[in-house]
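Colleague: Dropping the sequence and predicted coords here.
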Amino acid sequence: MKVEQIYTGCLAQGAYYIESNGEAAIIDPLREVDPYIKMAQERNAIIKYVFETHFHADFVSGHIDLAKKTGADIVYGPTTMKTGFNAIIGKDGQEFKLGNASIKLIHTPGHTMESSCYLLIDENGNQTSLFTGDTLFIGDVGRPDLAQKVISELTQEKLAAHLFDSLRNKIMPLPDDIIIYPGHGAGSACGKMMSDETTDTLGHQKQTNYALRADMTKEDFIDAVLTGLTPPPGYFPQNVLMNIQGYESVDDVVEKGTIALSPSAFETALDHSQAIIIDTRDPKIFAKGFIHGSYNIGIDGSFATWVGTTIMNVKQPILIVADEGREEEVATRLARVGFDNTLGYLKGGIKAWINAGKETETITSVTAEKLAEIAQSKDISILDVRRSSEYNSEHVENAINTPLDYLKDSMTKIDKNKTYYVHCRSGYRSMIFVSILRSKGYKNLIDVHGGMKAIKESEKFKISEYVAPTSLL
């Protein structure tokens, strides 16, 4: 019997390949499914099942394409949702035979009402592993406020109460030596304090996970899991509906998104489509020359998450500027979070645009050392675009917190006629922030190269630190 975790860092997402005696199952696949098919072919295995732990919000699952390409059955836990595709709606406790092993569905409502975990039982009848989706993470549990975005009567308090019961009655009674394989790790917006670790034993989680404390009352639990939640990215409900209703094949989406456009064709598409240009190059390179209106969301970062956070509508037309050879990667990663309306990419990149005689813009960046020099001679205004929790932990004295996560609200704090110096932790988010605001007419924003890390290393700024009060967390 084989179990492989396929972890995708930019989404902090774990999919799983399970195989026994020539039969395989995939749990929570990403949208591009060919890698799973290749894995099975290399092992002379047939993919029999696609198990879904719930209707995902943070990415579009590959369940539909994978079933079409392999003939596998799609399995969900108990749900009242009618899907736009054929699926087995499993019952609590139902077992599915996989080679010499079996996989038992354990219905664990709370993160969503259909949320289910899958218990792997080996050929000897031993319970070995639990694939927990967004019900139980390493160090955390799934947030119980997302399903209400789709079903209004499901309040977060009701869902949190269900989650408490699911954890206590369905998961915690299992053997301590069971391996927990969660759906996400640190960096995912589906939880708030997940560990960097991506597996653990259930016994260790009972000792270390705040939400599994044996002495917790249901009221304590509800308070703990709801405290500190921030609004989820705007694309989440749209991804849920795509996962329920169905979607266009990812192969077709990527093919359309990788149409090579000459500078003239690119400009024409921009003029007639109301498209947003997403320039995926390194922030430092982007700042030296870009097309007016471009959003710089670097591909070498949490690309898909920030696209979904800053562009609210997944149907938004998009044009791509990318480093040569990475265009398909960009289109694929956009499709992972449901952005299927990519119209193509600039053939030859910015160099071709400039060679065609077309205009570019630049963004001014300063080092932390230079910023310190400027601050010595005059009063300056600093924008800190990190999350509020990061800002509260430590920040430059008198800096204004304008989180990128809540760009619309943050913009209200900014005077278009005033100059601001903008930083994040390392420079990735600050360039996203500055580039988007530049596209909206904010021309007096200067990026701080290296972000908070460089500012602290310069030792020339007073840093205010905050110590959180003791709580249930």
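Modeller: That came through fine.
Colleague: make it CA atoms for all contacts and neighbour counts henceforth
Modeller: Noted.
Colleague: so where do the strands sit in the stretch 101-250 of the chain?
Modeller: 101-107, 116-121, 127-133, 179-182, 200-201 (DSSP state E, counting those that start in this stretch).
Colleague: looking at those strands, which is closest to residue 238?
Modeller: strand 127-133 (19.3 Å; CA to CA).
Colleague: Show me what the closest one is packed up against.
Modeller: strand 116-121, strand 179-182 (3 or more CA pairs under 8 Å, 6 or more residues apart in numbering; DSSP states H and E).
Colleague: Now that strand: buried residues?
Modeller: Using 16 or more other CA atoms under 10 Å as the test for burial, strand 127-133 gives 127, 129-133.
Colleague: any idea how far residue 81 is from residue 240?
Modeller: 11 Å (CA to CA, to the nearest Å).
Colleague: my bad, should have said residue 386
Modeller: 27 Å.
Colleague: The closest residue to residue 176 other than its chain neighbours and residue 138: what is the separation?
Modeller: Among residues not flanking residue 176 along the chain, residue 203 sits closest, at 4.0 Å (CA to CA, 6 or more residues apart in numbering). For residue 203, the distance to residue 138 equals 12 Å [CA to CA].
Colleague: another structure for you, compare them:
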Amino acid sequence: MFFQHIYDKTLAQASYLVGCQKTGEAIVIDPKRDVDTYLDIAKQNGLRITHVTETHIHADFLSGARELSAITGAQMYLSDEGGEGWEYEFEHISLKHGNIIKVGNLTLEVLHTPGHTPESISFLLTDRPASLQPVMLFTGDFVFVGDIGRPDLLEKAAGIKGTQDAGALQMYKSIQMFAHLPDFVQVWPGHGAGSACGKALGAVPSSTVGYEKIRNWAFQYEKDETGFVNYLLADQPEPPKYFAMMKKLNKVNRPLLTSVPQPKKLSAAEVKEAMDKGMKLIDTRNKVDFAAGFVPDSLNIQGNNAFATWMGWFVNYEEPFMLVASEAQIEDLTRKLMRIGLDNIYGFISDVNELDVELAKVNLIDIEEFKSHIGQEGVQIIDLRGASEFKNGHVEGADNVFVGTLLNNLSKISREKQVIIHCQGGDRAAIAYSILVKNGFQNVKNYSAGMNEWISQGNPVQIEETEAAVC
């Protein structure tokens, strides 16, 4: 048997290529959209991709299953377990609980594991030449290392009312089934630490059924359904805005993108003309370089591992946009955007100094100046972190406005007072500063070092009690 774990650290998303070396057949599970990765792996190992499958209709990335099938001719095997409204709307082979997918001498048994979504399935792999006992379970967003999939995304991100409580109850039943699998079965989940699909995902890539039964919080509520549901739904991170679009695009018959686009390098005149017409300029430089000099009205979304996630918060799927990025960086950024379906890159420019505009600078402050503003009547301190982060410890008197929802909450930011913004380590504050300045706020200061420095120097924090606790 051939096995490879492919991990996209930018979305904390895992996919898998599993092959039968005797017959040369291979299956890809939960592929990302830039599918050349899988084609290269298969070619290097003498395999043909003959099967493609998914664990569920994804919300956090745009699946590459259809692209991979179009290029290779592989059959697509997709869940038919969700009921009305949860059917894939393009041609595929439907899967039900108990169905078997054969890949050469390998078999993958389909297990219906609803909870995260109604149609969620897992795949129990048996390497039949080696043993008749199963060896691996590909869980998607069902069981993670140390956590389980959240059932509230359909309601919070996609607006499907009344689904989170039903999903939590389904998840409770699904983990009972999981607990009856052999302890030695390896668990390979769809996400790792940093994903918004759970709240406490482990950083290691895999686990076993037996280990999860010992360490995963979900299995400590074996006879307490109410406690399980309450804890599962409490303090989940804010789902990115683009999740609703991913649910739609992964379900419907959409246009395919079978190669990585090559954005056009723009002239200064083209950038100016586009900005004059209202097109967004996204500056992907690091926050230090942006602070030293940026194009007025541009947004600072750094081209790091969180780039695609924040782009999904602040760029919609209809509008074209431009990037500030080096030529060496543009392919990587384009791939990151492909993975969430943001394909409308108008072009890019590498050097902001090429534009005939006076660059602005970020008003940065240090911890001593930050302290001098605390408690002052004419000052508003804005903590840009998520609600659960804020509850776990914040500066006294700070207001919490999560950066992802800032555009919808500008009315909560004072235009008269001195506004001080901060987050954990400065990245979210860099985004927020550019948003506020673009929207006419003239009284903003950025304490970029944020809670990391505040806490490391032993300064006090206020903690808010939460209702749920691990038993």
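Modeller: On my side now, so go ahead. Predicted model only: the values in this text are computed from it and were never measured.
Colleague: and residue 61 of structure 1, which of the strands of the stretch 101-250 of structure 1 is closest to it?
Modeller: Of these, nearest to residue 61 of structure 1 by CA to CA is strand 127-133, at 12.6 Å.
Colleague: element containing residue 332 of structure 1?
Modeller: helix 327-336 (DSSP states H and E).
Colleague: That helix packs against which elements?
Modeller: For helix 327-336 of structure 1, the packing partners by 3+ CA pairs under 8 Å, 6+ apart are helix 250-257, helix 303-310, strand 318-321.
Colleague: Tell me which of the ones you listed lies nearest to residue 177 of structure 1.
Modeller: With CA to CA, the closest approach to residue 177 of structure 1 among those belongs to helix 303-310: 33.7 Å.
Colleague: doesn't residue 70 of structure 2 fall inside a helix?
Modeller: Yes - per DSSP: H, G, I helix; E, B strand; the rest coil, residue 70 of structure 2 lies within a helix segment.
Colleague: ok, now which ones touch residue 366 of structure 2?
Modeller: Residues counted as contacts of residue 366 of structure 2 (CA atoms under 8 Å, 6 or more residues apart in numbering) are 447-449.
Colleague: ok, back up a step: could you dump the strands of the stretch 101-250 of structure 1 to TSV with distance to residue 317 of structure 1?
Modeller: Formatted as TSV, the strands of the stretch 101-250 of structure 1 follow (distance: least, CA to CA, whole Å):
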stretch	distance to residue 317 of structure 1
strand 101-107	38
strand 116-121	35
strand 127-133	31
strand 179-182	33
strand 200-201	41
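Colleague: Can you tell me which of those is most buried?
Modeller: Greatest average neighbour count among the strands of the stretch 101-250 of structure 1 goes to strand 116-121 (a mean of 26), per mean count of other CA atoms under 10 Å.
Colleague: distance from that one to structure 2 after superposition?
Modeller: Overlaying structure 2 shows strand 116-121 of structure 1 at a mean distance of 0.6 Å from the equivalent residues (mean CA distance after the TM-score superposition for structure 1).
Colleague: How about residue 111 of structure 1, nearest residue that isn't a chain neighbour?
Modeller: Take residue 111 of structure 1 and drop its neighbours on the chain: the residue closest to it by CA to CA, 6+ apart is residue 144, 4.6 Å away.
Colleague: Tell me, how many residues neighbour that neighbour?
Modeller: Neighbour count for residue 144 of structure 1, taken as other CA atoms under 10 Å: 30.
Colleague: who touches the residue opposite it in structure 2 once aligned in this structure?
Modeller: Using TM-score structural alignment, the partner of residue 144 of structure 1 in structure 2 is residue 151. Counting by CA under 8 Å, 6+ apart, residue 151 of structure 2 makes contact with 115-117, 163-165, 167-168, 171, 233.
Colleague: next one: residue 33 of structure 1
Modeller: Residue 33 of structure 1 makes contact with 62, 65-66 under the criterion CA under 8 Å, 6+ apart.
Colleague: in structure 2, which of those remain in contact?
Modeller: Among the contacts of residue 33 of structure 1, the ones still in contact in structure 2 (both residues aligned by TM-score structural alignment, their matches' CA atoms under 8 Å) are 62, 65-66.
Colleague: quick one: which of those residues is nearest residue 289 of structure 1?
Modeller: Within those, the smallest distance to residue 289 of structure 1 is 36.6 Å, found for residue 62 (CA to CA).
Colleague: For that closest one, which non-adjacent residue is closest in space?
Modeller: In space, residue 62 of structure 1 is closest to residue 31, 3.7 Å off (CA to CA, 6+ apart).
Colleague: burial count for the equivalent of that neighbour over in structure 2?
Modeller: Aligning on TM-score structural alignment places residue 31 of structure 1 opposite residue 33 in structure 2. By the criterion of other CA under 10 Å, residue 33 of structure 2 has 27 neighbours.
Colleague: Make sure residue 33 of structure 2 is indeed in a strand.
Modeller: No - read with three-state DSSP, residue 33 of structure 2 is coil and lies in no strand.
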